[in-house]
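K.L.:
3D model of this:
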Amino acid sequence: MDFDDQAQLDSSQVENRGRGGIPGGGLAIGGGAAGIIALIVALVFGINPGDITGGGGAENPGVQPSSDLGEKCKTGADADQDEQCRVVGVVNSLQDYWSTQVDGYQKAKTALFEQGVQTECGAADSAVGPFYCPVDRYIYLDLSFFNQLESQLGAANTPFAQSYVIAHEYGHHVQNLTGTLEQSGGEGADSGSVRVELQADCYAGVWAKNAVDTGFFAKPFTDADIQEALDAAAAVGDDSIQQKSGGQVNPDAFTHGTSEQRVTWFTNGYKSGDPARCDTFSGSI
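P.N.:
Below you'll find the model as predicted:
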């Protein structure tokens, strides 16, 4: 992926909160890779960390950005050179696209953090992976997740794999605005949770097809870029994660869909470029 060097970035859409504390120690995390994977099973690309922490909305999350991204993230050239600036560029492109597709679109900010963060959905730490909080309409992301994606889940830590993850989370924001996020819930191969997650994958593919039209990228994504996204989607399938964590594949515990399903729905979105083709709630998935 190659940003347009002259594209002007809006860094106000991304906050860098730095290292955050979680009162009372926050989440109790199991030790080693198995513990981390177990949490990723529950929340990777998830929606609400409060469901696991048992906490409700956190009072006064205390947004205090640790550094001003505007000082270093000004153009597409910066996004090509710096990981945080790349997040800014991808977020800018996503919001530019979805503002043309959703009537009355309201922008969602992304908060970068390290180790732990307070949100209106509760407290979370890095092991939960990226997530969207529908209460405060923020996407929360610890960039160290991408190292885990590679070292523990087997997907390469590449620019477009990262972009897919961010695009998936903004898919949840679109669902929140349009009302389909409310259909999330339950476990199992045909559950509302799986259908919501697969639609977010499809929305990520739709954005990828249309991203160059937002003006932030110099050219359409290459086949190699798209393959990076497909590899990441496959790595976070329920069946793949269950196997990597040493267990048997149990469809009754699915919450995000199989590797094949996640690849299929991203591909559906990418080939069609049409959000209307992302109806995962009708018929089989």
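K.L.:
drop to CA atoms for contacts and neighbour counts, all remaining ones
P.N.:
Noted.
K.L.:
what helices or strands is the helix or strand containing residue 170 leaning on?
P.N.:
In the assignment (DSSP states H and E), residue 170 maps to helix 159-178. When contacts are defined as 3 or more CA pairs under 8 Å, 6 or more residues apart in numbering; DSSP states H and E, helix 159-178 sits against helix 83-98, strand 131-133, helix 192-210, helix 223-235.
K.L.:
Need the residues that contact it.
P.N.:
Helix 159-178 is contacted by residues 1, 45, 47, 87, 90-91, 94, 98, 102, 105-106, 108, 130-132, 134, 137, 139, 146, 181-182, 196-197, 199-201, 203-204, 207, 225-226, 228-229, 231-232 when judged by CA atoms under 8 Å, 6 or more residues apart in numbering.
K.L.:
Which parts of this structure are helices?
P.N.:
For the chain, the helices defined by DSSP state H occupy 32-43, 50-53, 76-81, 83-98, 145-151, 159-178, 192-210, 223-235, 238-244, 259-272.
K.L.:
Dump the ones you listed into a markdown table; add mean neighbour count and distance to residue 16 as well.
P.N.:
Below are the helices of the chain laid out as a markdown table (neighbours: other CA atoms under 10 Å; distance: least, CA to CA, whole Å):
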| stretch | mean neighbour count | distance to residue 16 |
| --- | --- | --- |
| helix 32-43 | 18 | 22 |
| helix 50-53 | 16 | 22 |
| helix 76-81 | 20 | 15 |
| helix 83-98 | 23 | 9 |
| helix 145-151 | 18 | 15 |
| helix 159-178 | 23 | 15 |
| helix 192-210 | 27 | 23 |
| helix 223-235 | 20 | 24 |
| helix 238-244 | 21 | 29 |
| helix 259-272 | 22 | 29 |
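K.L.:
and the ones you listed as a markdown table, adding distance to residue 282?
P.N.:
Converted to a markdown table, these look like this (distance: least, CA to CA, whole Å):
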| stretch | distance to residue 282 |
| --- | --- |
| helix 32-43 | 24 |
| helix 50-53 | 27 |
| helix 76-81 | 39 |
| helix 83-98 | 23 |
| helix 145-151 | 31 |
| helix 159-178 | 16 |
| helix 192-210 | 9 |
| helix 223-235 | 22 |
| helix 238-244 | 21 |
| helix 259-272 | 14 |
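K.L.:
I'd like the structure of this one too, to check against the first:
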Amino acid sequence: MTFNDNARINTQRTQKRSGGGKTAAVGGGSLVVVLGLWALSALTGVNLMPLAGVATDATSQLGGGSSAAVELENCDRGSQANERDECRMAATADAVDQFWTEQVSNYRPATLILFEGATSSQCGTASAQTGPFYCPPEEKIYLDVGFFRTLSSQYGASTGSLAQMYVLAHEWGHHISKLIGTINVDRASGQASGSVRLELQADCFAGAWMRNATSAKDQDGNTLLAPITEAQLNDAMSAAAAVGDDHIMQSSGMRVDPERFTHGTSEQRQRWLMTGFTEGPTSCNTFEVPAEKL
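P.N.:
Model prediction:
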């Protein structure tokens, strides 16, 4: 999906941090460490490490450092969003925020934090290793755009524009789950667990935004986004498949263990993304779906 070149981008939902420390590799090859850091956090989900009691050990090995707020430069036009990942994320935050403002009563916006290397949050250290995540206490989304390269090189996802937008729209979906109260679920793992249902709801919310993305306007009333093409939709579906629990386990050389699922299979993630895309946000109550139909 591309932004109209002359559209004016509102970047007030986005902040940028610079000067964070570099991250160190996390030791240990246990499934808990691998899936705790990657599947629970990096794979476009809520950072659950502190809630699961993993963060203390994991983030102690990350060079969090201090990060200073810096200006997000040259990101005020659609043409810039089409050229630079950071600008694309800022513009996507503008478009996603507009959509949910109209959908959720008593809505309040999330804030997107762009960073490089590492930065601190109330949910633990944000880094390229932990990937994008939503921090519920802060109502902030943390994202290092370098994650998109990792998603492509290690897990085979498309690097297309809508694939990237899907990642952010998914994280914003967790914010919507917080606002409507569904984020407070049992975080146990398993095929039909609360964790899986929460992630699939965020996928569905991402699809619901994609369905209505072209409704976003700039302050002059110009349309922000051009219509989605079939190729771009396939890019988003590629990203959704890449972050399925079964695909991650297979790619990591692990046995596929449904009892360890926290995000859903590739098929589920694609299906719920398309459910939101074809039916809208009212179709996204994954918590009422029987386990056999999830």
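K.L.:
Please spell out which residues along stretch 65-78 of structure 2 are buried.
P.N.:
By 16 or more other CA atoms under 10 Å, the buried positions in stretch 65-78 of structure 2 come out as 67, 72, 75-78.
K.L.:
Closest one to residue 249 of structure 2 out of the residues you listed, please.
P.N.:
Checking the buried residues of stretch 65-78 of structure 2 against residue 249 of structure 2 by CA to CA gives residue 67 as the nearest, at 33.2 Å.
K.L.:
wait, what's in contact with the closest one?
P.N.:
Residue 67 of structure 2 neighbours (CA under 8 Å, 6+ apart): 17-21, 119-120.
K.L.:
For those residues, which entry has the maximal number of neighbours?
P.N.:
residue 119 (29 neighbours; other CA atoms under 10 Å).
K.L.:
Hmm, residue 126 and it touching each other?
P.N.:
Yes. Between residue 119 of structure 2 and residue 126 there is a contact at 5.2 Å, judged by CA atoms under 8 Å.
K.L.:
State the distance from the equivalent of residue 119 of structure 1 over in structure 2 to residue 27 of structure 2.
P.N.:
For residue 119 of structure 1, the aligned position in structure 2 is residue 121, judged by TM-score structural alignment. Residue 121 of structure 2 is 22 Å from residue 27 of structure 2, where distance means CA to CA, to the nearest Å.
K.L.:
For these two, indicate the residue with more neighbours.
P.N.:
residue 121 (15 against 11).
K.L.:
What residues in structure 2 pair up with the helix holding residue 170 of structure 1?
P.N.:
Counting by TM-score structural alignment, helix 159-178 of structure 1 corresponds to 161-180 in structure 2.
K.L.:
With structure 1 overlaid, how far apart is that stretch on average?
P.N.:
Compared with structure 1 after fitting, stretch 161-180 of structure 2 has a mean deviation of 0.5 Å; criterion: mean CA distance after the TM-score superposition for structure 1.
K.L.:
Centre of the chain to that stretch, how far?
P.N.:
5 Å (CA atoms, centre = their mean, to the nearest Å).
K.L.:
Then stretch 143-151 of structure 2?
P.N.:
The answer for stretch 143-151 of structure 2 is 11 Å, by CA atoms, centre = their mean.
K.L.:
out of the helices of structure 1, nearest to residue 278 of structure 1?
P.N.:
Using CA to CA, the helices of structure 1 put helix 192-210 closest to residue 278 of structure 1, at 5.7 Å.
K.L.:
Show me what that closest one packs onto, helices and strands only.
P.N.:
helix 83-98, helix 159-178, helix 259-272.
K.L.:
Tell me which residue of structure 1 lines up with residue 132 of structure 2.
P.N.:
By TM-score structural alignment, residue 132 of structure 2 lines up with residue 130.
K.L.:
That match - nearest residue in space that isn't next to it in sequence?
P.N.:
residue 141 (4.7 Å; CA to CA, 6 or more residues apart in numbering).
K.L.:
how many neighbours does the equivalent of the one you found over in structure 2 have?
P.N.:
With TM-score structural alignment defining the correspondence, residue 141 of structure 1 maps onto residue 143 in structure 2. Per other CA under 10 Å, the neighbour tally for residue 143 of structure 2 reads 30.
K.L.:
quick one, what contacts the alignment partner in structure 2 of residue 202 of structure 1?
P.N.:
Under the alignment (TM-score structural alignment), residue 202 of structure 1 pairs with residue 204 in structure 2. Contact analysis of residue 204 of structure 2 by CA under 8 Å, 6+ apart lists 272-277, 281, 283-284.
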